[in-house]
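> sequence plus the predicted model coming up.
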Amino acid sequence: MSEAAAPASALRRGVMPLLAYAVLTAAMDVYAGNRFEVVSPASLAAVSFTLTMLFFLAVEARRGGVRPRAAVITHRRDIVAINITTAVTWLSTFYALEYLEPAIVNVIGLALGPMIMTLAGPLLRRHSRVMGAEIVVSVAIGMLLAALMWASFSGRSGLGDLSTSDAVLGLLFSLTCAAGSAVNIIYMKRLSDAGCEPGLVLATRFFLMSLVAWILVAFEDGPDLTAALVPGAVVAVIGVGLPIFVLQIGIRHTEPITTSLLVCLSPLFAFALQLADGRLRFSLFTLGGVIGVVVLVAVGVLVRDREPAPGEPAAAGRPAAPEPLVSDEHGGPRP
């Protein structure tokens, strides 16, 4: 095989897993939103993340025995922080899906996370700066997201007429999810820089999430956990385990810019998949807003990709490699 053919072959091997990741994250949003008609977000979270936690603990125990305990001791502050941000991110996601259509929740999580990281980067990480084009893109994304939320308030979204209280709650939970996701990525990066392997982090990051979910279940009036068993197992597979697996495969065979651009497709997949949900109707307004946000996020990724790394001038005719929007340390828009 020629030298030119080898990268092309690797790219082909990486594209399909990344597309699968985008589809799986979209499918999780649509499926969970549908199941909340019969089970509570707390019940679904308790079952799915307990199963997820036990799985990754078993994997790490088989690989390294006492390594999870050692990680908690050595990096306890960051481990505690990522447990908090994981619980905030995922619980707010589930509750947002109870009130808003999946495509809107998905696109808010996709767009606001990078926006927050862009603006907060110089405060949280040294040698990071905000580019003028990124500010313009962020403002435009904010305007489109505001339009999508107006559509939810005015009955033009896929869910039709929503009460003001439901729309407000959905917006607040979606914003919380996006903020939690951005902070999540920062702590993932800190743990990675400290030498923690991705599998080890996954084995220790779901403790608080599971505990809080079970506490919420305990306060519910007659929770039906049997109804949450199958949906919880499905979410554990298509929402956490399988996406992380295919994302790692995709990242191994593609450049960070390719990964970031393909992940941007998730809201479009969510919009397409939610058309099969009888609760939702086709909304041209939602489709236009989602496409606009996806395009702007892609533009932001491309702009950052062409920016030379700090202290390193880009080679002529070849942009410097960016820090990836997603990595093998987390699960993309909603790690």
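That came through fine.
> could you use CA atoms for every contact and neighbour count after this?
Will do.
> in stretch 8-23, what's buried?
Buried residues in stretch 8-23, counting neighbours by 16 or more other C-alpha atoms under 10 Å, are found at 11, 13-23.
> for stretch 167-180, same thing?
Buried, per 16+ other C-alpha under 10 Å, within stretch 167-180: 167-171, 173-180.
> so what touches the helix or strand hosting V137?
Here V137, judged by DSSP states H and E, is contained in helix 132-153. Outside helix 132-153, the residues that touch it by C-alpha atoms under 8 Å, 6 or more residues apart in numbering are 100, 104, 108, 111, 115, 118, 157, 159-164, 167, 171, 285-286, 289, 292-293, 296-297, 299-300, 303-304.
> let's bring in a second one:
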Amino acid sequence: MIVLAVLMQALGKVAYGTWLVAVPSNLFVFLSFALTAAFFLVMSRRGIGEHAWGPLLLLNAATALTFITFFYALKLIEPAIVGAVEIGIGPVIVVLIALATTGERPSRLRVIVCLGILVGCAVLALAALQGSGFASFGPQAWIGLGASVAAGIGAVLITMSSRALLNRGWRFGAVLAHRFYVILPVSLVLTLGSGGEPIEWTGGLAATLLVVSVIGVLAPLYLLQVGIGRCDAYTVMVTMAALPVLTFVIEGFSPAYVWSGLTALGVAIVSGFLLLDVATKPR
């Protein structure tokens, strides 16, 4: 389940950047997450534990931050860079949050991992600034990188708030069903306020949007929910660490991207240090 979820996530990223260029990122977020929210509300009518407004509000805000910035970044830089920066920045953010809130100092190995990830992200930043086979240079690339970092911060906050709800008796399905109350109105407002050229809707474009929404958003979230319940945490983390590499490989089949040695190097560095971090954790 986890492997299939990661594969579909990678396919969804590349498909979005390849075939949905005409669809604004905020509109895609609104439509795809409206579909996803409806699905999970129907599938998960029960499982709400004790009331916990703080974690629930944080979960909703973090969900909006993560996915709005993530899909915006995909409009500016290639998917492998977005995915590697988003996932790679996670351990660094966790260390900083722990240091700020509890005073816990990271181990020497964790410091090495974080520094290695930052080196990989620097290589990816250089790849993005050079275009890396994609039509973004200079300021646009910096905005894309900043959006990727914001998505990574949001992903960490999603994990923290989800864990808090699960510890209070919420089920996975209920957590998924009640995390979209902020992202839908915010993405709708951003869509209505963005202006821009009108979209020339065709049956093919609408069908593509639906397919990418299912492959890239709805199905991975559902499969991750099921997989997390069936797999151990180690398997989940190892598989997720391989996501940037898989995304980079799939990019090779897309006409929208070309080979980039810098991107390959950056992805390899980030994924390598992520796997080192996972391998050294107690099972």
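Arrived safely. All of these numbers come straight from a predicted model, not from anything done at the bench.
> now the TM-score, please.
Once the chains are laid over each other, their TM-score by TM-score structural alignment, normalised by the length of structure 2 reads 0.90; 280 aligned residues with a C-alpha RMSD of 2.3 Å.
> in ChimeraX, how would I select the buried members of the contacts of helix 132-153 of structure 1?
The command below creates a ChimeraX selection of those among the contacts of helix 132-153 of structure 1 that count as buried (16+ other C-alpha under 10 Å):
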select :100,104,108,111,115,118,157,159,160,162,167,171,286,289,292,293,296,297,299,300,303,304
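> circling back to that earlier point, which residues in structure 2 does the helix holding V137 of structure 1 align to?
Under TM-score structural alignment, helix 132-153 of structure 1 corresponds to residues 108-129 of structure 2.
> check the mean deviation of that stretch from structure 1.
Its matched residues in structure 1 lie on average 1.0 Å from stretch 108-129 of structure 2 after superposition (mean C-alpha distance after the TM-score superposition for structure 1).
> quick one: that stretch to chain centroid distance?
The chain centre lies 18 Å from the centre of stretch 108-129 of structure 2; the measure is C-alpha atoms, centre = their mean, to the nearest Å.
> mind listing what's buried along that stretch?
Counting neighbours by 16+ other C-alpha under 10 Å, one finds that the buried residues in stretch 108-129 of structure 2 are 110, 113-114, 116-118, 120-121, 123-129.
> what about V72 of structure 1, neighbour count?
V72 of structure 1: 17 surrounding residues under other C-alpha atoms under 10 Å.
> now do the helix or strand that contains it: everything it contacts.
For V72 of structure 1, the host element (DSSP H and E) is helix 67-74. With contacts defined as C-alpha under 8 Å, 6+ apart, helix 67-74 of structure 1 is touched by 57, 60-61, 79, 196, 200, 203-204.
> what's the PyMOL syntax to select whichever of these are buried?
To isolate the buried members of those in PyMOL, using 16+ other C-alpha under 10 Å:
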select buried, resi 57+60+79+196+200+203+204
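> re earlier: in a markdown table: the buried residues of stretch 8-23 of structure 1, plus secondary structure and distance to Q274 of structure 1.
Listed next are the buried residues of stretch 8-23 of structure 1 as a markdown table, based on DSSP: H, G, I helix; E, B strand; the rest coil; distance: C-alpha to C-alpha, whole Å:
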| residue | secondary structure | distance to Q274 of structure 1 |
| --- | --- | --- |
| L11 | helix | 29 |
| R13 | helix | 28 |
| G14 | helix | 26 |
| V15 | helix | 23 |
| M16 | helix | 22 |
| P17 | helix | 21 |
| L18 | helix | 20 |
| L19 | helix | 17 |
| A20 | helix | 17 |
| Y21 | helix | 17 |
| A22 | helix | 14 |
| V23 | helix | 12 |
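> need the residues you listed in JSON lines (columns: distance to P68 of structure 1).
As requested, the buried residues of stretch 8-23 of structure 1 are exported to JSON lines (distance: C-alpha to C-alpha, whole Å):
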{"residue": "L11", "distance to P68 of structure 1": "34"}
{"residue": "R13", "distance to P68 of structure 1": "32"}
{"residue": "G14", "distance to P68 of structure 1": "30"}
{"residue": "V15", "distance to P68 of structure 1": "32"}
{"residue": "M16", "distance to P68 of structure 1": "32"}
{"residue": "P17", "distance to P68 of structure 1": "28"}
{"residue": "L18", "distance to P68 of structure 1": "28"}
{"residue": "L19", "distance to P68 of structure 1": "31"}
{"residue": "A20", "distance to P68 of structure 1": "29"}
{"residue": "Y21", "distance to P68 of structure 1": "27"}
{"residue": "A22", "distance to P68 of structure 1": "29"}
{"residue": "V23", "distance to P68 of structure 1": "31"}
